[in-house]
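Q: this one's sequence-less:
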């Protein structure tokens, strides 16, 4: 009798050996899963793209495109990247286990497979995947712009809004810009926000966790030469205000402009006086408001 709790979960088994397919198929079918099979890496890629499964059980060693390369191709495609992949291998050598994880697998089982172990591991990974999917669905419904990244800086998932905003920022491999990745790598010492600017918009990133970011879109900050034309600032003051508006701290501005943090602070004091404000946020707001009202020459 099939277990109703597994009735909606689809498992794709990928193996070039018919006997292995039969053993895994019978075990999972008996546990109530919907089961599909593929006998090569290329067939698995085509099957998953047409109709993504909930989990993939993937043989590591196959002729042609092996399991490691198949997994890498799954993870290179944003549509199939979230699918959990569990490797099946007769090789317990550490090198092959590491290769599986590096390719993007979340677990591995050794052959000959033990049906009860396979069923238990798959059930655990599916529970975790469902929790992630539910959280992502809630973010989608709320209309938030949230992005998750993997350990090499690629977008592993993004809400529709974040995906549209990042379309012109990420490369063809969905990797985030190096400057943003360096900011993430700094950890606790980094600014609370990081901005990317271009095409008349500014994307501000803030951390929601180790690998999850909230994205907010703002108007682009005028370049320093435009700020000089709009506001009564010197060239250096305009440069400092520009970086302040992008969310940089004094030490960060000092590094960019090759001056001491104390000098940055002196410039800020002059900026506050000239603009009639008392805080960094207020100064940045004046710069943005003035750019809306004034005409910034090209």
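A: Received the coordinates, thanks. Keep in mind it's a predicted model, so treat the numbers as computed, not measured.
Q: all contacts plus neighbour counts: C-alpha atoms, from now on.
A: Noted.
Q: need the contact list for the closest residue to residue 83 other than its chain neighbours.
A: Excluding its sequence neighbours, the residue lying closest to residue 83 (Cα to Cα, 6 or more residues apart in numbering) is residue 55, at 5.7 Å. Contacts here follow Cα atoms under 8 Å, 6 or more residues apart in numbering; on that basis residue 55 touches 10-12, 83-86, 122, 126.
Q: could you redo the last one with a cut-off of 7 Å?
A: 10-12, 83-85 (Cα atoms under 7 Å, 6 or more residues apart in numbering).
Q: same check, this time on residue 44
A: Shown in contact with residue 44 (Cα under 7 Å, 6+ apart): 14, 38.
Q: can you pull the buried residues of stretch 29-38?
A: Residues of stretch 29-38 classed as buried: 29, 31-38 (neighbour count, 16 or more other Cα atoms under 10 Å).
Q: Looking at those residues, which are in strands?
A: 34-38 (DSSP state E).
Q: can you redo those as TSV with distance to residue 220?
A: Shown next, in TSV, are those (distance: Cα to Cα, whole Å):
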residue	distance to residue 220
34	50
35	50
36	49
37	50
38	49
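Q: would you list every one of the strands in the stretch 151-298 of the chain?
A: All strands of the stretch 151-298 of the chain, identified by DSSP state E, counting those that start in this stretch, fall at 155-158, 193-198, 201-207, 212-219.
Q: Just name the most buried of the ones you listed.
A: When you average the neighbours per residue for each of the strands of the stretch 151-298 of the chain (mean count of other Cα atoms under 10 Å), strand 155-158 leads with a mean of 22.
Q: Keep only those of the contacts of residue 55 that are in strands.
A: Among those, DSSP E puts 10-12, 85 in strands.
Q: One more to weigh against that first structure:
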């Protein structure tokens, strides 16, 4: 029984590279009958040209050919950004371990030995094409998500951690993310500032430790008051990069959230905000242009609405609710 082929809406393309006409004929007929679109090349130069032009789904590559051999063809395919993702299945009569190792080292994902058995080749193609298409689908989903984030103005970036070298870099950023990184750190594109880098390295292993990653908060002062940038570590992308979402919080945004969350008046929320920041009634009066007695009256009404009796209890309650809302009170 034939190996079932992957589900596809249009004919998949296979490039066969072999300098022996009989091999080409056998494989061409079997693949054509199975529903593939088949391209052929009889030497390394034409194989490279065809692969770039057609971008086939799979390459069946003869290891031993005059001139440029299959190992060199594979290395060049993998070095070209257009053809690098294409699975390469070697066809070879060389079965010594060193030749098999050379095939994988050159970028091959599999090999079949000569004489070629068409059904075995079909089975190998089916497996590797399915894997290639799943990887392509993941990349497409990641790209679509990235485009959606850009379109809706989210501050998001993907970070790549190289476990071997320890290198860290931003592989993509939405426009808003680039702007925020510049505003808070004067950071050029792709550069990760030290505070973010330290946080990333500490929190990237959180899932393996069985805990939720902790957010990072960075403050900056503006003429309009304190603004806060909160970094949250999300799931990994289809490329296994770390996805970070940034949210900027201002004093005004926090106060408005407190109005909504606790059914306070604007002035009551302002008083509670400064209480949560550790200010005394006298300090709050100076900030808001009110007397200490007026601040005290506002605070008494806040206690009733929150169901607490002390400023410490009020501050703890508001801090907990703001954390639930992914907001914070800048220090």
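A: Nice, thanks for sending it over. As the structure is a prediction and not an experimental result, all values here were calculated from the model.
Q: Now do stretch 18-31 of the second structure: everything it contacts.
A: Stretch 18-31 of the second structure is contacted from outside by 38, 41-43, 61-62, 65, 118, using Cα under 7 Å, 6+ apart.
Q: and it, which stretch of the first structure?
A: Against the first structure, the aligned range for stretch 18-31 of the second structure is residues 15-28 (TM-score structural alignment).
Q: Would you mind listing the buried residues in that stretch?
A: Residues 15-16, 20-21, 24-25, 27-28 are the ones in stretch 15-28 of the first structure that count as buried (16+ other Cα under 10 Å).
Q: Please render those residues as TSV that adds secondary structure to the earlier fields.
A: Below are those laid out as TSV (DSSP: H, G, I helix; E, B strand; the rest coil):
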residue	secondary structure
15	coil
16	coil
20	helix
21	helix
24	helix
25	helix
27	helix
28	helix
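Q: okay, these in CSV with distance to residue 100 of the first structure next?
A: Formatted as CSV, those follow (distance: Cα to Cα, whole Å):
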residue, distance to residue 100 of the first structure
15, 15
16, 18
20, 19
21, 20
24, 19
25, 22
27, 23
28, 22
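Q: Nearest to residue 178 of the first structure among those residues?
A: Comparing the buried residues of stretch 15-28 of the first structure against residue 178 of the first structure with Cα to Cα picks out residue 15 as the nearest, at 37.6 Å.
Q: ok, which stretches of the stretch 51-200 of the second structure are strands?
A: With strands called from DSSP E, counting those that start in this stretch, the stretch 51-200 of the second structure shows them at 58-62, 88-92, 110-113, 155-161, 168-173.
Q: what's the shortest one aligned against in the first structure?
A: Using TM-score structural alignment, strand 110-113 of the second structure corresponds to residues 107-110 of the first structure.
Q: Distance from the matching stretch to the middle of the chain?
A: Centre-to-centre, stretch 107-110 of the first structure and its host chain are 26 Å apart (Cα atoms, centre = their mean, to the nearest Å).
Q: That one: which residues count as buried?
A: Under the neighbour-count criterion of 16+ other Cα under 10 Å, stretch 107-110 of the first structure has 107-109 buried.
Q: circling back: right, and the strands of the stretch 151-298 of the first structure - which one's nearest residue 252 of the first structure?
A: Between those, strand 193-198 lies closest to residue 252 of the first structure; by Cα to Cα that is 11.4 Å.
Q: Who are the packing partners of that closest one?
A: The contact analysis (3 or more Cα pairs under 7 Å, 6 or more residues apart in numbering; DSSP states H and E) places strand 193-198 of the first structure against strand 201-207.
Q: got the contact list for the strand it packs on?
A: With Cα under 7 Å, 6+ apart, strand 201-207 of the first structure has contacts from 192-197, 213-220.
Q: and if you look at stretch 86-101 of the second structure?
A: With contacts defined as Cα under 7 Å, 6+ apart, stretch 86-101 of the second structure is touched by 57-63, 103, 108-114, 128.
Q: buried sites along stretch 46-54 of the first structure?
A: Under the neighbour-count criterion of 16+ other Cα under 10 Å, stretch 46-54 of the first structure has 47-48, 52-54 buried.
Q: which residues in the first structure does stretch 233-247 of the second structure match up with?
A: Using TM-score structural alignment, stretch 233-247 of the second structure lines up with nothing in the first structure.
Q: Looking at the first structure, which helix is longest?
A: helix 115-142 (DSSP state H).
Q: By how much does that helix deviate from the second structure on average?
A: By mean Cα distance after the TM-score superposition for the first structure, the fitted helix 115-142 of the first structure averages 1.3 Å away from its aligned residues in the second structure.
Q: what's the offset of that helix from the middle of its chain?
A: When distances are taken as Cα atoms, centre = their mean, helix 115-142 of the first structure is centred 18 Å away from the chain's centroid.
Q: any idea how far the residue sitting furthest away from the middle of the second structure is from residue 300 of the second structure?
A: Distance from the C-alpha centroid of the second structure, by Cα atoms, centre = their mean, peaks at residue 293 (53.4 Å). From residue 293 of the second structure across to residue 300 of the second structure, the span is 11 Å (Cα to Cα, to the nearest Å).
Q: again with residue 223 of the second structure
A: 31 Å.
Q: Of these two, give the one with the bigger neighbour count.
A: Neighbour count, other Cα atoms under 10 Å: between residue 223 of the second structure and residue 300, residue 300 has more, with 16 against 5.
Q: Show the subsequent helix or strand relative to the longest helix of the first structure.
A: Per DSSP states H and E, the first helix or strand lying C-terminal to helix 115-142 of the first structure is strand 146-149.
Q: related to what we said a few turns ago, possible to save the contacts of strand 201-207 of the first structure as CSV with distance to residue 5 of the first structure?
A: Shown next, in CSV, are the contacts of strand 201-207 of the first structure (distance: Cα to Cα, whole Å):
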residue, distance to residue 5 of the first structure
192, 43
193, 43
194, 43
195, 45
196, 45
197, 47
213, 33
214, 34
215, 36
216, 39
217, 41
218, 45
219, 48
220, 50
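Q: Many thanks, I have nothing further to ask.
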